[in-house]
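J.: please find the sequence and the predicted model below.
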Amino acid sequence: MDKTAAHDLAPVTVAGLGPMGAALAAAFVDRGHPTTVWNRSAAKARPLVARGARHAQTLPEAAGASPLLVICVTDYAAAKSIIEGAGDALAGRTVVNLSSSTPEEAREAVGLAAGFGAAYLDGTIMVPVHVIGGPEAVFFYSGSRPVYDAQLETLRALGGDVRFLGDDPGLAVLYNTALLGLMWATANGYLHAAALVGTAGATAADFAPVGLDWLLPSVVIPILHGATKEIDEGVYPGDAGTVRMNLNAADHLLETSRAQGISTHVPRFLKDMLERTVEAGYGDGSYMGMIEVLRRPAEG
């Protein structure tokens, strides 16, 4: 990028230089944005300074250096301390928080930033560190649409797919948390399945082409895509298979796991959820009726 083009790019400050924060700062530097960095441990700024960033000694200095402050730290408590530490230097600026938090904390942060005269946008990073800055990167944002629109060009420097989810500041982290649960549940099912076939001598390499390359993309994903109308409308026709049928199969999974000498934790959970779905009156409907049980408040 030539110097004139770089000069026209908006300055950015990144606060928090752990592995992810450092990757964000590096992406801004590499795209030519004048980039200021701050970290509680100043030594972490040195590689970025060598790369072309400017190191701010204090939080007010860091916040005052750019119209946009990007925060990437471990949790909301740390992000909150950065916002409070920057204080009045945030007036007229925008805070984009890419730290781990909860929906409630994201909503609270809007008022916290506004108290210092700053606009606020919450976001989540959906990819590992090494993807930042590249086309595979994915970021979710939520909160004020005008704030998002105003900062979008700068945020695109982080690479990849940038998605605005809605006006509720808690939406980005809510999606992130939901997707983590989906990832873990999928991984748990796969690991149990691999353990089960492993009792017959099949390796993970033997099983993966069937379990991952065929079942998920060819069977599971199309079924789930096709079920979106059922879920949204709350109508669960059982013509293609009922909860009761799945409960019978879950019994087989549980007994086979026990007979093969492996853990029954995963199939016990599945059977329990299917039984709860039957008890809730959805036994003759499709498997998707289970969402009505999941939508209920936690017991106890």
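T.: Perfect, I can see it now. Residues are numbered from 1 along each chain as shown.
J.: alpha carbons only for contacts and neighbour counts from here, please
T.: OK.
J.: which SSE is the residue nearest to the spatial centre of the chain in?
T.: With distances taken as Cα atoms, centre = their mean, Asn176 lies nearest the centre of the chain, 2.6 Å away. Element membership of Asn176, judged by DSSP states H and E, is helix 171-198.
J.: how many neighbours does the closest residue in space to Thr58 that isn't next to it in sequence have?
T.: Closest residue to Thr58 in three dimensions, ignoring its sequence neighbours and counting by Cα to Cα, 6 or more residues apart in numbering: Trp38, at 7.3 Å. Residue neighbour count, defined by other Cα atoms under 10 Å, stands at 25 for Trp38.
J.: how far away is Trp38 from Lys3?
T.: 24 Å (Cα to Cα, to the nearest Å).
J.: same check on Gly238?
T.: Taking Cα to Cα, one finds Gly238 at 64 Å from Lys3.
J.: ok, now Ala56?
T.: 23 Å.
J.: for the next helix or strand after the helix holding Asn176, which outside residues touch it?
T.: On the C-terminal side of helix 171-198, the nearest following helix or strand under DSSP H and E is helix 204-210. Applying Cα atoms under 8 Å, 6 or more residues apart in numbering, the contact partners of helix 204-210 are 194, 197-198.
J.: put this next to the previous one:
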Amino acid sequence: MTPHTNDKTPVTLLGLGAMGTALARAWLAAGHPTTVWNRTPARADALAAAGARAAGSAAAAVAAGPLVVLCLLDDASVGEALADADLAGKDVVNLTTCTPAQARARAAWARERGARYLDGGIMAVPPMIGVPESGGYVFYSGPRELFDRHREVLAVPAGTTYAGADPGFAALHDVALLSAMYGMFAGVTHAFALVRGEDVDPAAFAGLLVDWLTAMAPAAHGIAAEPGAGDEGSREEPPEDVSSLAMQVAGTPTFLDTARHQGVSPELLTPYFELMRRALAEHSGPGEPRGMVDLLRR
């Protein structure tokens, strides 16, 4: 009889927090030989029982195969984990949350050590990993050839979206989308604070919120369509409805008064209201008008 051979790509995973553990379980379930390492060795026990190989050190884990995936606390943790590892000839995929600048520096650091490097930004929470219908995905940036080489194995835990050759673009897209998410969470938090204590059904109110935010979300397309939005060198400005902005600024005292009357801090609203006032001042003063995105970039 011919012995069975596993033709699945071996994966080494460094970092077994909630996300790392979910990634490892997805690769194991798909039949990929998986080597794991964590600074606290006990976290590897359950995965070892499920068929993973637990390495005694990060360097030993890296030596186990050509594809090395990292899901650690921060960029400093990546440097510490790989300090004693031989990266020559390795394909390193870093899913650790970092800044675009850190990703670019880490890519150069990996190249100096003979490795090929992809950076990643995970747009999912652990329960979404390994569940195709969850909608979770990961941004990847770096050499397109390297992404294409490992796309199949990288797609096992979650969908894949290539963000570009610049190693910093995965982190940039990750942080940009999450920043918008936190802005939404701020608005939702303020909205629930306003109605708390009143005879308002929270579940019904949540439905209203979701429908309203869904209806407003396409406004992002309008910002994307502004002339010069993708060209830093362009001085052309989009036509803007100044009266509408003036109307909104004039209405802000109503929001602040309502918050005060409901005993709610306005701290989540006032920064954006101030930006609106600055944008209106640009329109009413001399010189060319500026959009609020441009004001933030000064």
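T.: That came in fine, so what should we check first? Not measured: the values here are computed from a predicted model.
J.: list the TM-score for the superposed pair.
T.: Overlay of the two chains. TM-score (TM-score structural alignment, normalised by the length of structure 2): 0.88; 285 aligned residues with a Cα RMSD of 2.3 Å.
J.: which of the contacts of helix 204-210 of structure 1 has the most neighbours?
T.: Ranking the contacts of helix 204-210 of structure 1 using other Cα under 10 Å puts Ala194 first, with 19 neighbours.
J.: how about the counterpart of it in structure 2, nearest residue that isn't a chain neighbour?
T.: Counting by TM-score structural alignment, Ala194 of structure 1 lines up with Phe192 in structure 2. Closest residue to Phe192 of structure 2 apart from its sequence neighbours, by Cα to Cα, 6+ apart: Pro202 at 7.9 Å.
J.: returning to what we had before: tell me roughly how far the helix holding Asn176 of structure 1 lies from structure 2 on average.
T.: Superposing on structure 2 and averaging over aligned pairs (mean Cα distance after the TM-score superposition for structure 1), helix 171-198 of structure 1 comes out at 1.5 Å.
J.: based on its surroundings, how many neighbours for the alignment partner in structure 1 of the residue nearest to Phe192 of structure 2?
T.: Pro202 of structure 2 maps onto Ala204 of structure 1 when the alignment is built from TM-score structural alignment. For Ala204 of structure 1, the tally of surrounding residues (other Cα under 10 Å) stands at 16.
J.: and Gly121 of structure 2, by the same measure?
T.: 26.
J.: which helix or which strand is home to the aligned partner of it in structure 1?
T.: Counting by TM-score structural alignment, Gly121 of structure 2 corresponds to Thr124 in structure 1. Assigned by DSSP H and E, Thr124 of structure 1 belongs to strand 119-125.
J.: that strand: average distance to aligned residues in structure 2?
T.: Mean deviation for strand 119-125 of structure 1: 0.7 Å (mean Cα distance after the TM-score superposition for structure 1).
J.: same for the helix or strand following that strand, what does it pack against?
T.: Next in sequence after strand 119-125 of structure 1, counting helices and strands by DSSP H and E, comes strand 138-143. Contacts defined by 3 or more Cα pairs under 8 Å, 6 or more residues apart in numbering; DSSP states H and E place strand 138-143 of structure 1 against strand 119-125, strand 161-164, helix 171-198.
J.: the counterpart of Ala280 of structure 1 in structure 2: neighbour count?
T.: Applying TM-score structural alignment, one finds that Ala280 of structure 1 aligns to Glu282 in structure 2. Around Glu282 of structure 2 there are 17 other residues, counting by other Cα under 10 Å.
J.: then Glu282 of structure 2 would be within a helix, right?
T.: Yes: looking at Glu282 of structure 2 with DSSP: H, G, I helix; E, B strand; the rest coil, it is inside a helix.
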